[in-house]
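In: how does the following fold in three dimensions:
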Amino acid sequence: MRRPLSRTVLAAATAAACLALVAGCGSDDGPAAASAPPVSGGVTSPPATGTAGSLDVVLHDASGAEVGTVTLTPVDGAVRVEGSLHGLPAGGYHGFHIHQNPVCDPKAAGGPFSTAGGHFNPGATMHGDHAGDLPPLLVDEDGTARLQAQTDRFELDDLRAQGAAVVVHAQPDNLAHIPDRYTAQGAATPGPDERTAATGDAGDRIACGVIEKS
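Out: Got it, this is the predicted structure:
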């Protein structure tokens, strides 16, 4: 009469069988693991930097027609500026800035959107160094424009604290870069006159969008 195998012998036999199998016992690559449902509650990746707290600014022209959206996103101590615009004058560069007042009145007595005030400029610097100065906007022949820029001259909370506006101008912006060999008509000295130093001669305001105070 044969005696039953002891527990020690059974354990050894099981271990040997495991070693003989290609998949292996308890392996994460085995059939049992492949068919097992995923375990919930695992570690997830953090959200991408700068995706939270974005602000969409809708721009309108002087007739009231919507001409696009500019999105401001805080990212790594700066603000990413992205936009898609249409219905603008065909072809060429246009001044593009953040202005200091959250008011876009197309029928303002001082001209369309003059209620947005001057450039956002808490540091009281010359144009070209204003916190609200952004790269000139290049418009295609079909009146569309796409932009992407990044600036660390302000934070999004700075704009929300007082309100502001995004403005597109009718003319190119020279960023007050006027060499001393040029002298404006009526100016006392060579270089940029007061108007150029303030606005870059970007002309009328043709589109505006409000950043609400919050």
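In: from here on, contacts and neighbour counts on C-alpha atoms
Out: Noted.
In: what separates stretch 73-81 from the chain centre, distance-wise?
Out: A distance of 6 Å separates the C-alpha centroid of stretch 73-81 from that of its chain, computed with C-alpha atoms, centre = their mean, to the nearest Å.
In: surely residue 72 is in contact with residue 80?
Out: Yes: Residue 72 sits in contact with residue 80 when judged by C-alpha atoms under 8 Å, with a separation of 5.7 Å.
In: name the residues contacting each of the two.
Out: Taking C-alpha atoms under 8 Å, 6 or more residues apart in numbering as the contact rule, residue 72 and residue 80 touch no residue in common.
In: residue 197 belongs to a strand?
Out: No: under DSSP: H, G, I helix; E, B strand; the rest coil, residue 197 sits outside any strand and is assigned helix.
In: so what's it up against?
Out: Remark: with contacts taken as C-alpha under 8 Å, 6+ apart, residue 197 is in contact with 126-127, 175-176.
In: quick one: buried residues of the longest strand seen in the chain?
Out: Within the chain, and with DSSP state E defining each element, the longest strand by residue count is strand 66-75. By 16 or more other C-alpha atoms under 10 Å, the buried positions in strand 66-75 come out as 66-75.
In: what's the angle from the helix or strand just after it to strand 66-75?
Out: Following strand 66-75 in sequence order, the next helix or strand is strand 78-85 (DSSP states H and E). Going by axes from the mean of the first three to the mean of the last three C-alpha atoms, to 10 degrees, strand 78-85 is angled at 160 degrees with respect to strand 66-75.
In: touching strand 78-85 from outside, list them.
Out: The contact list for strand 78-85, computed with C-alpha under 8 Å, 6+ apart, reads 67-74, 144-156.
In: sequence B follows; please return its structure for comparison with A:
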Amino acid sequence: MPYRSATRAAAVLAAIALATPAMSLAADDAKAPAAETTTATATFVDASGRDNGSATLTGTPTGVLIATDLRGLPPGTWVAFHIHEGDACDAEQGHKTAGGHFNPDGRAHGYLAEGGPHAGDMPNQQVAQDGTLVVEVFNSAVRLDQGDTGIMGRTLMIHAGRDDYRSQPAGAAGDRIACGVIGGA
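Out: Below is the predicted model:
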């Protein structure tokens, strides 16, 4: 992961920590133990199976911060960004091994759908004119572990088009063009 993304992720986490209200201390002034920060990485491969970027995921007490740095995407376009339930990215099969969207609660797909969204739904992202996508997305519906809402071992997916936030089951976002398995740091 390039230095700029790791530095930006650290700055965002510091801002979250500063904005979080302090917890009350017990009468004996005992301090609660500090929460451990969990991190993971994902290496993306494109539709041809070539490495085209990475992500650093940081678990927080309220969700997961996902910082990406990808290249070779369709320049100047909007693309869908999701967490999928599968544990593999097989480019020869069009990344179908990544399965469907991560949806542990059985909800409808999309921010605009009644009963939605899936835990794996995230906002569309705009690719820069040079084909890069450097973003940070926070998902409060998931955790960086292997529990019911855990995404460790699952996949991050970039689709060729934008998610319409309502079509079932996946937002009519088009081909799967970049995929990365979430693993340990």
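In: quick check: TM-score for this pair?
Out: Once superposed, the chains reach a TM-score of 0.72 (TM-score structural alignment, normalised by the length of structure 2), with 141 aligned residues with a C-alpha RMSD of 1.7 Å.
In: one step back: where in structure 2 does the longest strand of structure 1 align, residue-wise?
Out: Under TM-score structural alignment, the match for strand 66-75 of structure 1 in structure 2 covers residues 51-60.
In: now the matching stretch on structure 1. Mean distance?
Out: Average distance, stretch 51-60 of structure 2 versus aligned residues of structure 1 after superposition (mean C-alpha distance after the TM-score superposition for structure 1): 1.1 Å.
In: from residue 58 of structure 2, how far off is the residue nearest the centre of structure 2?
Out: Nearest residue to the geometric centre of structure 2 (C-alpha atoms, centre = their mean): residue 66, 4.9 Å. Residue 66 of structure 2 sits 7 Å away from residue 58 of structure 2 when distances are taken as C-alpha to C-alpha, to the nearest Å.
In: which part of structure 1 matches stretch 9-22 of structure 2?
Out: Stretch 9-22 of structure 2 corresponds to no residue of structure 1 when matched by TM-score structural alignment.
In: how about that stretch: buried residues?
Out: Of the residues in stretch 9-22 of structure 2, those with enough neighbours to count as buried (16+ other C-alpha under 10 Å) are 9, 13.
In: likewise for stretch 85-99 of structure 1?
Out: For stretch 85-99 of structure 1, a neighbour-count test (16+ other C-alpha under 10 Å) marks 85-89, 93-99 as buried.
In: strands along structure 1, start to end?
Out: 55-61, 66-75, 78-85, 92-94, 96-99, 137-139, 145-151, 164-169, 205-211.
In: what residues does the longest one touch?
Out: Residues external to strand 66-75 of structure 1 that are found in contact with it (C-alpha under 8 Å, 6+ apart): 49-61, 79-88, 155-156, 207.
In: of those, grab the buried ones for ChimeraX.
Out: Command for ChimeraX that selects the buried part of the contacts of strand 66-75 of structure 1, burial taken from 16+ other C-alpha under 10 Å:
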select :54,55,56,57,58,59,60,61,79,80,81,82,83,85,86,87,88,155,156,207
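In: and the residue nearest to residue 153 of structure 2 when sequence neighbours are not counted, what does it touch?
Out: Sequence neighbours aside, residue 182 is the residue nearest to residue 153 of structure 2 in space, at 5.0 Å (criterion: C-alpha to C-alpha, 6 or more residues apart in numbering). Applying C-alpha under 8 Å, 6+ apart, we find residue 182 of structure 2 in contact with 40-43, 151-156.
In: want to throw those residues into TSV with distance to residue 10 of structure 2?
Out: Converted to TSV, these look like this (distance: C-alpha to C-alpha, whole Å):
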residue	distance to residue 10 of structure 2
40	14
41	15
42	17
43	20
151	21
152	20
153	23
154	23
155	23
156	21
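In: now structure 1: which of those match?
Out: Among the contacts of residue 182 of structure 2, the ones whose aligned partners also stay in contact in structure 1 (both residues aligned by TM-score structural alignment, their matches' C-alpha atoms under 8 Å) are 42, 151-156.
In: which of those residues has the most neighbours?
Out: Using other C-alpha atoms under 10 Å as the contact criterion, the top neighbour count among those goes to residue 155, which has 30 neighbours.
In: wait, that residue touches residue 181, no?
Out: Yes: the pair formed by residue 155 of structure 2 and residue 181 meets the contact definition of C-alpha under 8 Å, at 4.4 Å.
In: anything in contact with each of those two?
Out: 87-89.
In: now, of those residues, which are buried?
Out: Taking 16+ other C-alpha under 10 Å as the criterion, what is buried in those is 87-89.
In: chain center to stretch 145-163 of structure 2, what's the gap?
Out: 6 Å.
In: ends of stretch 128-138 of structure 1, how far apart?
Out: 17 Å.
In: do you know how far the residue nearest to the centre of structure 2 is from residue 152 of structure 2?
Out: Relative to residue 152 of structure 2, and taking C-alpha to C-alpha, residue 66 of structure 2 is found at 13 Å.
In: on that earlier part again, got TSV for the buried ones among the shared contacts of residue 155 and residue 181 of structure 2, with distance to residue 125 of structure 2 too?
Out: What follows is those, written out as TSV (distance: C-alpha to C-alpha, whole Å):
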residue	distance to residue 125 of structure 2
87	23
88	23
89	21
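In: quick check: residue 61 of structure 1 touching residue 170?
Out: No: at 11.1 Å, residue 61 of structure 1 and residue 170 do not qualify as touching, with contact defined as C-alpha under 8 Å.
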